[in-house]
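Asks: Sequence first, predicted coordinates after that:
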Amino acid sequence: MARIDWLRIFYHVSFWVVYLFLNTWLGSLFNRIDLNKAFINEASVIPVKILLTYFVFYRIIPLYLDRDKLWKLIGLTSAAFVVAILLYRMTTEWILFPITNPSRNVAFFNWKGIYLIAFDLFITVAAATTIKMIRVHYKSLEFEQELMREKLQSELNFLRAQMNPHFLFNTLNNLYGLARKKSDHTADAILMLSKIMRFMLYDCRAPRIAVADEARVIRDYIELEKLRYNERLRVQYEEHIEPPGGFIAPLLLLPFVENSFKHGAGGTTGTVEISIRLTLKDSILDFEVHNTVDAEPALPRAEGIGLKNVHRQLELIYPDRHELFTGRENGSFRAHLKVHLERN
């Protein structure tokens, strides 16, 4: 059994009640008659207007969407107005006037009267249809926006789903290197990896996390990488988060750090210097990563999955609210991100 939409019924009844009293007032004003008589005049013909309006809504407007039925649309509209004019005329001549003005004698097919009736019906249908089409338009916009939100959310979920295997793959390679060396730090590295994976699996489900939490996982990742590279790795990490902090989409910053170790420490043979600075002040996040690199390669290196992923997430989550630079600069690779976060 179909559910009754009482709110919709209420809106329709409210429209016709307002229309009745507004037209009563206008009829009294322009025809110079008292309100009681104007109300009786309008109440007697409003059923015809209601019938015509809903016929237009549910029989004629749907034809407008089908261009192949143009002639049927024109014919049905014309027929509906002819029938409505006849019903209107019959109501006034055979029911209303005998009660309110018995002495009045007007020909049934009075062209001036028919013109005024047609105009009255047209104004009524036009007003109701305009309101309906505006409502349909806004509902269509809401539907499109909802589809867009769902599409963006699906894309974000896909991007985040890509991040976890990508990160795990790179980190397992690091653990493999430690295991090959039979390093005493292998167990500690596995423990740190489990902490990071727990963060990714559980904390990153929320659309936003505290910047302090993202900073904590960055520190854990730095400690994990230090176990692998020992003395040849020099890391400088600075963190300044102004109270009360802020919230950011999860895993936006970690890929830059991961990239610096992969292409800095992992891509060079000598001493590697990595500098990481994270600042949050007045809801503006400033994040910068520098790492030393070897000489410019003969062929440009394609951007990895991680950074491509972050680029797309920034476009989706912070459109027109972020600035990002990545590239070689004075013998090092530099990534600089500035994001205007939502205020708490």
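Replies: Perfect, I can see it now.

Asks: going forward, measure contacts and count neighbours with C-alpha atoms only.
Replies: Will do.

Asks: so what's residue 342 closest to, chain neighbours aside?
Replies: Setting aside the residues directly before and after it, residue 342 is nearest to residue 283 in space (Cα to Cα, 6 or more residues apart in numbering), at 6.8 Å.

Asks: quick one, strands of the protein?
Replies: Here the chain has its strands, by DSSP state E, at 209-210, 233-241, 247-248, 272-281, 284-292, 322-329, 332-340.

Asks: try it against this one:
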Amino acid sequence: MKKWVKILLHAVFWFYIFAWHNVIGAFFTPDSWRGASYYFDPLSISQYILFPCTFYFNYFFILPVFYKTNQIAKAWIAWIVLLLAFIGVRYLFQEVLFLKWFGIKNYSDDTTIGYYIYDNIYFGGLLIVMSVLFWIIDDNIKSQKEKYLLLEEKKSAELAFLKNQVNPHFIFNTLNNIYALVSSKSDKALPSIEKLSHLMRYMYKDSDAEQVSLQREIEYINSFIELQIIRLSNKESVQYNFEGNLTNQTIAPLLLIPFIENMFKHGVLNNIEKPLQIKITVSNNNLSLLTTNYINKNSKDNSSGIGLNNVRKRLALLYPEHILTIQQDENIYQCNLQLNLDKK
């Protein structure tokens, strides 16, 4: 709750307690107006002090110290003591001392002690109950805000950690490929290094944003696929198809690439009869990614697929309504990802 809203609510409450009936009533029954002096006599001034003291003693001390820490029994004892103190102090000043000092008192002479206590249980109890309600509302709003901030911090920290895992994973794999090209003195080595420099610029500059344009992400995927194809002897063994219109859609950066990288890492390469198949479809703000590859049973890389594990977590955090279907048999591995880019 914003500070000015809290102050306004408290001000409205005290206006109701001290002036509502007289000020508002005067608009309808002018004869009921007691005059401005009524609000500055000793009885009224004493209430301006006693009532807020009771309210805020409960608000700032009893509730945070006892109620907040789940010491309910001590809180009830403190409320009873506070109520008795309210009645006793009010009686001492308004019925004893003010009569002696100013010749005035709040209650008539025929008021019994029993009725006085009963009547002030209402006033003191109202102050305590209302301070409890105000405090609970304020505390709940603070708690919700703190939970939200903690979740956001946790989410940001986890996403940063996951993305930092994805980037080195990709770089190390690509450097290994380029190393092989350099070792064989292939003409493809220099173009591969140039492609990698463009990709790294995107990863470490543009991908720092929470969202990037989908067009930029698709361009990154295109460059990645071209970089991988450079090292293949048969380019037709990779079938890549993009369908749809790129307008102003946005997406979390580096979200799709682990699925495609996984194909080149674990799939059969340079085989036209067993191609790597990649299809991306964009329709308005709906995105579909379908990847299919034959499993390379002779792959020397037996890692558990850290890239896909990370992207699962990122999808759960960023796009909780996503649909990810992974099908695998003895020979074929297929991923089908459905995203609604609006529902983040």
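Replies: Done, it's in. Remember, predicted model here, so these are calculated numbers, not experimental data.

Asks: Of the strands of the first structure, which is nearest residue 182 of the first structure?
Replies: Checking these against residue 182 of the first structure by Cα to Cα gives strand 233-241 as the closest, at 19.5 Å.

Asks: What are the buried residues along the closest one?
Replies: Neighbour counts using 16 or more other Cα atoms under 10 Å place 233-235, 241 of strand 233-241 of the first structure among the buried residues.

Asks: now, among the residues you listed, which is nearest to residue 163 of the first structure?
Replies: Nearest member of the buried residues of strand 233-241 of the first structure to residue 163 of the first structure, counting by Cα to Cα, is residue 235, at 23.7 Å.

Asks: In the second structure, what sits opposite the closest one in the alignment?
Replies: Applying TM-score structural alignment, one finds that residue 235 of the first structure aligns to residue 238 in the second structure.

Asks: try residue 128 of the first structure
Replies: By TM-score structural alignment, residue 128 of the first structure lines up with residue 131.

Asks: tally of neighbours for its match?
Replies: Neighbour count for residue 131 of the second structure, taken as other Cα atoms under 10 Å: 22.

Asks: same thing with the one 5 residues further on?
Replies: Residue crowding around residue 136 of the second structure was assessed by other Cα under 10 Å; the count is 16.

Asks: ok, now residue 341 of the first structure?
Replies: The tally of other residues near residue 341 of the first structure (other Cα under 10 Å) stands at 18.

Asks: Which residue is the nearest non-sequential neighbour of it?
Replies: In this structure, residue 341 of the first structure finds its nearest non-sequential neighbour in residue 283, 5.3 Å apart by Cα to Cα, 6+ apart.

Asks: returning to what we had before: include distance to residue 66 of the first structure when you put the strands of the first structure into JSON lines, please.
Replies: What follows is these, written out as JSON lines (distance: least, Cα to Cα, whole Å):
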{"stretch": "strand 209-210", "distance to residue 66 of the first structure": "49"}
{"stretch": "strand 233-241", "distance to residue 66 of the first structure": "60"}
{"stretch": "strand 247-248", "distance to residue 66 of the first structure": "48"}
{"stretch": "strand 272-281", "distance to residue 66 of the first structure": "56"}
{"stretch": "strand 284-292", "distance to residue 66 of the first structure": "52"}
{"stretch": "strand 322-329", "distance to residue 66 of the first structure": "45"}
{"stretch": "strand 332-340", "distance to residue 66 of the first structure": "47"}
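
Asks: What's the match for the residue nearest to residue 341 of the first structure in the second structure?
Replies: Checking TM-score structural alignment: residue 283 of the first structure goes with residue 285.

Asks: contacting residues around its match?
Replies: Contacts for residue 285 of the second structure (Cα atoms under 8 Å, 6 or more residues apart in numbering) come out as 249, 340-342.

Asks: now with 10 Å?
Replies: For residue 285 of the second structure, the contacting residues are 214, 245-251, 339-343, by Cα atoms under 10 Å, 6 or more residues apart in numbering.

Asks: and the helix ranked longest in the first structure, what does it pack onto?
Replies: Taking DSSP state H as the criterion, the first structure has its longest helix at helix 111-180. Judged by 3 or more Cα pairs under 10 Å, 6 or more residues apart in numbering; DSSP states H and E, the packing partners of helix 111-180 of the first structure are helix 6-31, helix 35-55, helix 70-91, helix 186-202, helix 211-229, helix 254-260, helix 305-317.
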